[in-house]
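**Q** Just need the structure, nothing else, for what follows:
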Amino acid sequence: MTEKELNVLLVCGTGASSGFMAANMRKAAKKAGLTIKIQARSESQLEDMIDDVDYLLVGPHLSYKEAELQATADAHQVKMGIIPQTIYGTLNGKAALEFMQAL
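**A** Next comes the predicted model:
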């Protein structure tokens, strides 16, 4: 990780479940001393926000849109990953951060 604050966008269908994941990721980032801004939004808001993010993390239930989301991320030079169900389903913020860092 660099000294620059990283901007992370988590998207899901409505932004509700990703909100819980984002909160847990913020707690894990703070505990690890990382400077990361993590927001949770509906997938429908992606186009409005993509220019301001470094990482796009996607709820596993949107994996059917992976190619479309990856194309958008690539066009904006944003690293993207579908959060594994084993991490998302347990809202494991620490594991989600580790997943993001490995992208």
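**Q** Could you use CA atoms for every contact and neighbour count after this?
**A** OK.
**Q** Would you mind identifying the next helix or strand past the longest helix along the chain?
**A** Scanning the chain for the helix with the most residues, using DSSP state H, yields helix 16-32. Counting by DSSP states H and E, the element after helix 16-32 in chain order, helix or strand, is strand 36-42.
**Q** I'd like the structure of this one too, to check against the first:
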Amino acid sequence: MKTIMLVCSAGMSTSLLVTKMEKAAEAEGMEAKIFAVAEAEADKHLDEIDVLLLGPQVRFLEGNMKKKLEPKGIPLGVINSVDYGMMKGDKVLDQAKDLMK
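**A** Below is the predicted model of the structure:
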């Protein structure tokens, strides 16, 4: 079971993307807990995740989050803005899996 956290400015815009990622994970038989939080809530969940994906609108958090996650060995990425905008759950799931390799 892998835990994937998405972070966006309010936690709302990524909720549809989470649903699409869950469907993609289910289709390929991957057990994953995928959830989205607002940037203000992200720090509360850092000890329970395997990978963190930032929405394109909060990419400015990347440096700060990297400092917090690197000592824990947790990978971090910024979701491709086209995949995000088109809500391509399968592509974003692939990105998360690549980061966890």
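**Q** Got a TM-score for the pair?
**A** Remark: TM-score between the superposed chains equals 0.93 [TM-score structural alignment, normalised by the length of the second structure]; 99 aligned residues with a Cα RMSD of 0.9 Å.
**Q** For the longest helix of the first structure, give me the average deviation versus the second structure.
**A** Helix 16-32 of the first structure, aligned to the second structure and superposed, deviates on average by 0.6 Å (mean Cα distance after the TM-score superposition for the first structure).
**Q** okay, that helix sits on what stretch of the second structure?
**A** Aligned using TM-score structural alignment, helix 16-32 of the first structure spans residues 12-28 in the second structure.
**Q** List the contacts of that stretch.
**A** 6-8, 31-38, 55, 84, 87-90, 92-93 (Cα atoms under 8 Å, 6 or more residues apart in numbering).
**Q** Can you list the residue ranges for helices in the second structure?
**A** 15-27, 62-69, 81-85, 89-100.
**Q** what's the closest of those helices to residue 43 of the second structure?
**A** Distance to residue 43 of the second structure, taken as Cα to Cα, is lowest for helix 62-69 among the helices of the second structure, at 8.7 Å.
**Q** Return the mean post-superposition distance for that closest one against the first structure.
**A** Per the superposition on the first structure, helix 62-69 of the second structure and its aligned residues are separated by 1.2 Å on average (mean Cα distance after the TM-score superposition for the first structure).
**Q** Could you tell me where that helix falls in the first structure?
**A** By TM-score structural alignment, helix 62-69 of the second structure lines up with residues 66-73 in the first structure.
**Q** Quick check: buried residues in that stretch?
**A** 69-70, 72-73 (16 or more other Cα atoms under 10 Å).
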